[in-house]
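# whatever this is, show me its structure:
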Amino acid sequence: MSTDLEFDISPKQELSIREATKQVCVWEGSVRSSKTIASLIRFIIQVPLARQGRIVIMGRTRESIFRNVFEPLMDPELFGPFAKHVKYTAGAPTARILGRVVHVIGANDKQAEDKIRGMTVALCYVDEITVLPEGAFKMMLSRLTAPGAMLLGTTNPDSPGHWLKRDYLDRLDELPNWASWHFVLDDNIALSAEAIANLKANYTGLWYKRFILGEWVAAEGAIYDMWDPSPGAGYVIPWETLPEMRELVAVGVDYGTTNPTAALLLGISAEIDHLGRPTPRMFFIDEYRHDSKVTEQKLTDAALSRELVKWLNENHLPASTRSRLVPRYTILDPSAASLRVQMQQDGVTTTQADNDVLYGIRTMASLLAEHKLIVTDRCKGFITEASGYAWDPDATLKGEEKPIKVADHSLDAARYAVTTTENIWRQHIKLAA
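Okay, here's the model as predicted:
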């Protein structure tokens, strides 16, 4: 089988592909900068050469691997006739590339390190290195024991104190078996000037520096620095103007006893453009909130469950839209074990939330920046909290990234809904990141 391939690539991509001969090769930089395509070309060139060990693709989840790795590889517009030699079903543990078995590992899985520990690896591709657990990545490095073994990976920038930057990228002169290439948005020759300008206009502050300029900068100040709740800014709309919903994906619930309990309802719109093409966005449609300090009434789990179930069964859509849609999932704070049991007794099955805080913040920031996540004026807790949500300066001084844990209950509920259902809404909504 011939693997000769022809690509229209930039000089930066060509240089990185040609120079990627070290054991570990990392393509890093801004979103949509063409780094992923360059890394994938190098990966498929290496597949037939990988011997005496397994071929592995690793990412945060198998769903994210499908989206970021296999969708491009199986796209004939990107990879031409090679695309038909890539076989993968989303969520499956293995794929086939050029007839070779490829193991697909979601590193967010608690058993990922155990799976990696027993492997001899000849070739590994790592998608979005910075969102992986450090232990899983370092375990994979230890398994590159086949002759000529290689690890190829991509990442967007993160904090300058991130373990990938601190332990590896800042020490390239001490690591002769490592190589790295930095990409910026303007390196992508496939993007029009208009598309580049639009992407640059979407982001501000920290997210502009990381996602557009490709800089490893420390988090400081407002987390959602693009957020503007004022009329006309496009982030908040009157509930009455809500467009038709395709589906109600989930309700995210953040549980509090002395702190507020908040629930946010997330939907995907059925919007179309003037040519009849789908242009879906996500909307936080409605909010439940109980704050015992405001009401001067602390609810038991039984009473809180009754209130939540009653709220869940209400109609949350304006009369002008379909009125009988119901949320697919109720996603509950991982720490809310007692409320989970009570809601089960009250007839509501809940799903435990994905509580990867930094990944969730990054995803929410991308959605907000690209105006693909809109909030109605019924979500008053979210609107208030988003304006004051900030990075913890004491944590930043230690090289860590943490939000200040004050007035974030509606934001946590929203993050649970978005992050936990990512494999659903990503089928309809694409992000630059």
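# C-alpha only now, for contacts and for neighbours.
Noted.
# distance of the residue nearest in space to the middle of the chain from residue 99?
The chain has residue 363 as the residue nearest its centroid, 4.7 Å off, counting by Cα atoms, centre = their mean. For residue 363, the distance to residue 99 (Cα to Cα, to the nearest Å) stands at 35 Å.
# do the same with residue 223
From residue 223 to residue 99 the distance is 45 Å (Cα to Cα).
# and the two? Which one has more around it.
residue 223 (24 against 13; other Cα atoms under 10 Å).
# can you report how many residues lie near the closest residue to the residue nearest to the centre of the chain other than its chain neighbours?
Nearest residue to residue 363 in three dimensions, chain neighbours excluded: residue 419, at 7.4 Å (Cα to Cα, 6 or more residues apart in numbering). Residue 419 has 22 neighbouring residues, counting by other Cα under 10 Å.
# what helix or strand is residue 419 on?
helix 409-420 (DSSP states H and E).
# residues contacting that helix, please?
250-254, 260-266, 284, 289, 331-333, 353-355, 360-361, 363-364, 381-382, 385-386 (Cα atoms under 8 Å, 6 or more residues apart in numbering).
# so how far is it off the chain centroid?
13 Å (Cα atoms, centre = their mean, to the nearest Å).
# next: stretch 299-311.
With Cα atoms, centre = their mean, you get 31 Å for stretch 299-311.
# stretch 159-173 too?
With Cα atoms, centre = their mean, you get 22 Å for stretch 159-173.
# contacts for the following helix or strand past the helix holding residue 419 next, please.
Next in sequence after helix 409-420, counting helices and strands by DSSP H and E, comes helix 422-425. Outside helix 422-425, the residues that touch it by Cα under 8 Å, 6+ apart are 63-64, 249, 268.
# one more to put side by side:
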Amino acid sequence: MIMFSQKQKEFIKNANKKLNIAVGSIRTGKTVVAAIAFILHVLKFKESQNFVIVGKTRDTAKRNVVDVVQKYFGESSINYTVARDEIKLFGHKIYVLGANDEKAETRFRGMTLAGGMLDEVTTYPRSVFEQILARTSIEGAKIYATTNPDSPYHWLYTDYIQKADEKGYYVMKFYLDDNPFLPKEYIEFIKNTYTGLFYKRFILGEWVAADGIIYDMFYEKLHVVKEIPNIFDKYIVGIDFGMGNPTVFLLIGVRNNIKYVIKEYYHEGREEGKKTIEKYSRDLKQFLGDVKPHKIYIDPSAQALIYQLKCDGFFNVKEANNDVLDGIATVGNMLGQNQLFIYSSCKNLIREFYSYAWDKKAQERGEDKPLKVADHALDALRYALHSEYPFGVKRKGVINKPQGW
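Sure, this is the predicted structure:
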């Protein structure tokens, strides 16, 4: 038996417009209820129709929506063909697609749709969303969309959510307290997990601008230390590479899940003279000394250096996870939880914490982007920490998912 919160029941009952949006805090059951409302909508059509399930990528669409539907309706309820990105459900076709860039808009051209389930809509380009909306043209067609809050300048907020009454859309706001199935200890866990901007958006459900210093939870008196452990459980390295820009190596030691930035290498090519790829590889060997790191994470665009390091025997080199916003959340979470400390000799890294800020002009376009100024050490830090410890409540596995998610 499927259990719904009162808010979820209201959404299923009232989400009968062409565009229906569930928006708000994380872990409130938005995706679950929107997916179920979408399937119930599909089942209302007697004649064969076409539908879409869309996520930032096809994989996230399957994980966040298709897997949820199979959980609640049974795996046998859906015949999912991976090669064709297609679901067959009671004579209907549901295409599972990603919408991660402007090129995705072409995937929807020529379609005639009776509905769609769109997850994480603020991650789509506007052109993709509006193409789907235009293609949803069958009589009685409906779209069910979900999102967490983003910038107050984001097109979804300014042109759809704020104008919902005017345009005849249905919007329901979800908050953590609306989900009675979440254990109290889990609610406290996720409240303590997020900080700053991400707390306001993902916990409070507010559409707030990314403004000012990014790591405003960084306190030098707390996070910069003059003493570090002598023994570590493992070491990881983060590398930000630049021929014209600075190249940074950071050595990070992990002890009892606490991360310590032990030392830094910082070379400014413009001021100190350029080095060859081979010389940077030799410098890394000298930088590490007898330390054998578990992994070396490097900017994935630095293919020449990655190749050289592997040729020189660094077989544990990995392309870093370069998701900027998620990476910022990872580092911010560790600072907020007092799980990240910087040794006082890492002067360049410490300096960058005070100047790493959000780009105001990008924010006015509805985009969350850091200013690309004095960010090389922080990029190296993000590469290492987010690649080794990708932040996300789903990944924590601390508490099993309650019903109603």
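# kindly provide the TM-score of these chains.
Their TM-score after superposition, calculated using TM-score structural alignment, normalised by the length of structure 2, is reported as 0.77; 396 aligned residues with a Cα RMSD of 4.4 Å.
# looking at this, the residue nearest to the centre of structure 1 is in a strand?
No - secondary structure of residue 363 of structure 1 (DSSP: H, G, I helix; E, B strand; the rest coil): helix, not part of a strand.
# which stretches in the stretch 201-350 of structure 1 count as strands?
236-237, 245-254, 261-269, 282-290, 329-332 (DSSP state E, counting those that start in this stretch).
# make JSON lines out of these and add mean neighbour count.
Listed next are these as JSON lines, based on neighbours: other Cα atoms under 10 Å:
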{"stretch": "strand 236-237", "mean neighbour count": "21"}
{"stretch": "strand 245-254", "mean neighbour count": "25"}
{"stretch": "strand 261-269", "mean neighbour count": "27"}
{"stretch": "strand 282-290", "mean neighbour count": "23"}
{"stretch": "strand 329-332", "mean neighbour count": "24"}
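# can you add distance to residue 150 of structure 1 and give these back as CSV?
Formatted as CSV, these follow (distance: least, Cα to Cα, whole Å):
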stretch, distance to residue 150 of structure 1
strand 236-237, 47
strand 245-254, 40
strand 261-269, 41
strand 282-290, 39
strand 329-332, 39
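# a markdown table for the contacts of helix 422-425 of structure 1, including distance to residue 433 of structure 1?
Output for those, formatted as a markdown table (distance: Cα to Cα, whole Å):
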| residue | distance to residue 433 of structure 1 |
| --- | --- |
| 63 | 15 |
| 64 | 12 |
| 249 | 22 |
| 268 | 19 |
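# which one of those residues is nearest residue 234 of structure 1?
Nearest to residue 234 of structure 1 among those, counting by Cα to Cα, is residue 268 at 16.5 Å.
# what's near enough to touch the closest residue to the closest one other than its chain neighbours?
Of all residues not flanking residue 268 of structure 1 in the chain, residue 282 sits nearest, at 4.5 Å (Cα to Cα, 6+ apart). Residues near residue 282 of structure 1 by Cα under 8 Å, 6+ apart: 266-269, 372-374.
# now residue 157 of structure 1
Per Cα under 8 Å, 6+ apart, neighbours of residue 157 of structure 1: 28-30, 130, 210-211, 214-217.
# identify the residue nearest it in space, chain neighbours excluded?
residue 216 is the one closest to residue 157 of structure 1 (Cα to Cα, 6+ apart), at 5.1 Å.
# for the aligned residue in structure 2 for that neighbour, give me its contacts.
Using TM-score structural alignment, the equivalent of residue 216 of structure 1 in structure 2 is residue 207. Going by Cα under 8 Å, 6+ apart, residue 207 of structure 2 touches 149-152, 200-201.
# mind telling me what residue 40 of structure 1 corresponds to in structure 2?
Per TM-score structural alignment, residue 40 of structure 1 is aligned with residue 35.
# can you tell me how far the match of residue 216 of structure 1 sits from residue 289 of structure 2?
Taken as Cα to Cα, the span from residue 207 of structure 2 to residue 289 of structure 2 is 48 Å.
# where do the helices of the stretch 51-200 of structure 2 begin and end?
For the stretch 51-200 of structure 2, the helices defined by DSSP state H, counting those that start in this stretch cover 58-61, 67-73, 126-135, 155-156, 164-167, 184-193, 196-198.
# mean deviation of the third one from structure 1?
Superposing on structure 1 and averaging over aligned pairs (mean Cα distance after the TM-score superposition for structure 1), helix 126-135 of structure 2 comes out at 2.1 Å.
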